[in-house]
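[1] Sequence and predicted structure below; questions after.
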Amino acid sequence: MNANTTINKNFLIVLLGILAALGPFTIDMYLPGFKQIALDLRTDEKHVAFTLTSYFVGIAVGQLFYGPIVDKYGRKRPLLFGLFIYALSALGCAFSPSIQTMIGMRLLQALGGCVGMVAANAIISDVYEVNQRAKAFSTMILIMGVAPLVAPSIGSFFVEQANWQYIFYFLT
């Protein structure tokens, strides 16, 4: 293996780790904005918590569908489609006029964003030899583990410096 291949594979695993971390990152980043979201959408934090529930449902259900889709249509098109849905629904969250709209947008955001988790696993299986996969998966999981640690701090920054909508602008 030459140096360029090593660099490309290292870059790829970081990129795949970021794609796979999109789900956990998106969950934890907006948590600091719950109180502001509740105030702006004229509801309480219990109803805002349903946005979290809808996200969990979307991420669980979406993975069931993306697995076969990624296998049938390849990695790139489903990944781009899912990320497009993710970005549009993140904007939808930022512009939500009601908690009901926000709940629906979070569901769509999860359905789009979970493609990163599915495609990342498939790409690792495609690119890495069997004896290299464990290391690649470990690195990807390490990156995924960092996401929930840094996401609330980033979300808090946006809430303190601007408002909760900026969290979703950033996620777009």
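    Alright, I've got the coordinates. Residues are numbered from 1 along each chain as shown.

[2] going forward, measure contacts and count neighbours with C-alpha atoms only.
    Fine.

[3] residue ranges for the helices of the protein, please.
    Using DSSP state H, the helices of the chain run over 3-29, 34-40, 45-73, 76-94, 99-113, 115-127, 130-161, 165-171.

[4] Which elements pack onto the longest one?
    Contact here means 3 or more CA pairs under 8 Å, 6 or more residues apart in numbering; DSSP states H and E; on that basis helix 130-161 packs against helix 3-29, helix 115-127, helix 165-171.

[5] hmm, who's touching the last one?
    Right, the one you point to is helix 165-171. Helix 165-171 has contacts (CA atoms under 8 Å, 6 or more residues apart in numbering) with 26, 29-30, 87, 90-91, 93-95, 155, 158-159.

[6] Use this one as the comparison:
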Amino acid sequence: MRRPHLTYANTVSSLALFIALGGTSYAALKLPKNSVGPAQIRAQAVSSSEIRNGGVLLTDMAASAKKNLRGQRGPVGPAGPAGSPAVSYAATVGGAGQILRGSSNSGSHTSVGSGSYTIGFPTNISTCTYTATLGSADATSQPPGYITVRDDNGKVGVQIYDASGAPADRPFHLIVVC
């Protein structure tokens, strides 16, 4: 039996093997973050088991893949009942209490004192929602003030105040939704 002799070739090949294996191990443990990209990954190398849940976003997907996510359109559902108009009544009221325009013409209106108005409509509005805004029917600007609304026995009671809090006769817009 022959005993191996320590030769230059044996020494160099052993050293090369040691460096190659050690360098690969070092690279695997010490790769910088984000240093592996598409160029370093071979085709078909990544499967669903290597991707964490929630790791792929819709923005990461190609348009053709997104299109395939949609199923077929279902049948049209039944039509709902016909609704009533959103605004039941509306009125533009002048400072003296006169109805200038709107759908309350068949109702009643009164100016009951300085800045106080009662606007009636064909039906009782106690269960409705209503709002009023200071403003004229033309391009005239109105001075600052504020306006409040209330239920006035099935009609809309409106009170207007100037900026100092004193009652004031001013034009306004009123909307009632039932």
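    Yes, it's here. Note that the structure is predicted; figures quoted are calculated from it, not measured.

[7] Superpose the two chains and report the TM-score.
    For these two chains in superposition, a TM-score of 0.21 is obtained (TM-score structural alignment, normalised by the length of structure 1); 67 aligned residues with a CA RMSD of 5.4 Å.

[8] Tell me which of the helices of structure 1 is the most buried.
    Highest mean neighbour count among the helices of structure 1 (mean count of other CA atoms under 10 Å): helix 99-113, with a mean of 25.

[9] What's the first helix or strand after the longest helix along structure 2?
    What stands out as the longest helix in structure 2, according to DSSP H, is helix 8-29. Reading on from helix 8-29 of structure 2 to the C-terminus, the next helix or strand found by DSSP states H and E is helix 63-69.

[10] Please name the residues that touch the nearest residue to Ser54 of structure 1 once chain neighbours are set aside.
    Closest residue in space to Ser54 of structure 1, ignoring its immediate chain neighbours: Leu107 at 5.0 Å, by CA to CA, 6 or more residues apart in numbering. Going by CA under 8 Å, 6+ apart, Leu107 of structure 1 touches 51, 54-59.

[11] circling back: between the contacts of helix 165-171 of structure 1, which sits nearest Gly112 of structure 1?
    When the contacts of helix 165-171 of structure 1 are compared for distance to Gly112 of structure 1 (CA to CA), Ala87 wins out at 8.2 Å.

[12] so how far is Phe170 of structure 1 from that closest one?
    Separation of Ala87 of structure 1 from Phe170 of structure 1 (CA to CA, to the nearest Å) stands at 10 Å.

[13] And for Met117 of structure 1?
    In terms of CA to CA, Met117 of structure 1 sits 20 Å off from Phe170 of structure 1.

[14] go on, Val14 of structure 1?
    In terms of CA to CA, Val14 of structure 1 sits 20 Å off from Phe170 of structure 1.

[15] what do you get for Val150 of structure 1?
    Taking CA to CA, one finds Val150 of structure 1 at 14 Å from Phe170 of structure 1.

[16] Please look at Leu16 of structure 1 and Val118 and confirm they touch.
    No - in this structure Leu16 of structure 1 lies outside contact range of Val118 using CA atoms under 8 Å: 10.1 Å.

[17] Leaving aside the residues adjacent along the chain, what's closest to Gly155 of structure 1?
    Closest residue to Gly155 of structure 1 apart from its sequence neighbours, by CA to CA, 6+ apart: Met29 at 4.7 Å.

[18] Run through the residues that contact that neighbour.
    So Met29 of structure 1 contacts 148, 151-156, 167 (CA under 8 Å, 6+ apart).

[19] Swap in 7 Å and give it another go.
    Met29 of structure 1 sits next to 151-152, 154-155 when contact means CA atoms under 7 Å, 6 or more residues apart in numbering.

[20] swap in Val115 of structure 1?
    Counting by CA under 7 Å, 6+ apart, Val115 of structure 1 touches 63, 66, 79, 82.

[21] how about a cut-off of 8 Å?
    By CA under 8 Å, 6+ apart, the neighbours of Val115 of structure 1 are 62-63, 66, 78-79, 82-83.

[22] Which pair of the contacts of helix 165-171 of structure 1 spans the longest distance?
    Put simply, by CA to CA the two of the contacts of helix 165-171 of structure 1 set farthest apart are Ala87 and Val159, 19.6 Å from each other.

[23] rewinding a little: what's the closest of the contacts of Met29 of structure 1 to Ile7 of structure 1?
    Ala151 (27.1 Å).

[24] close enough to count as contact, the closest one and Phe25?
    Yes - using CA under 8 Å, Ala151 of structure 1 and Phe25 qualify as a contacting pair, with a distance of 5.6 Å.

[25] separation between Ile160 of structure 2 and His173 of structure 2?
    The value you get for Ile160 of structure 2 to His173 of structure 2, if CA to CA is used, is 12 Å.

[26] Please say which of those two ends up with more neighbours.
    Ile160 (26 against 20; other CA atoms under 10 Å).
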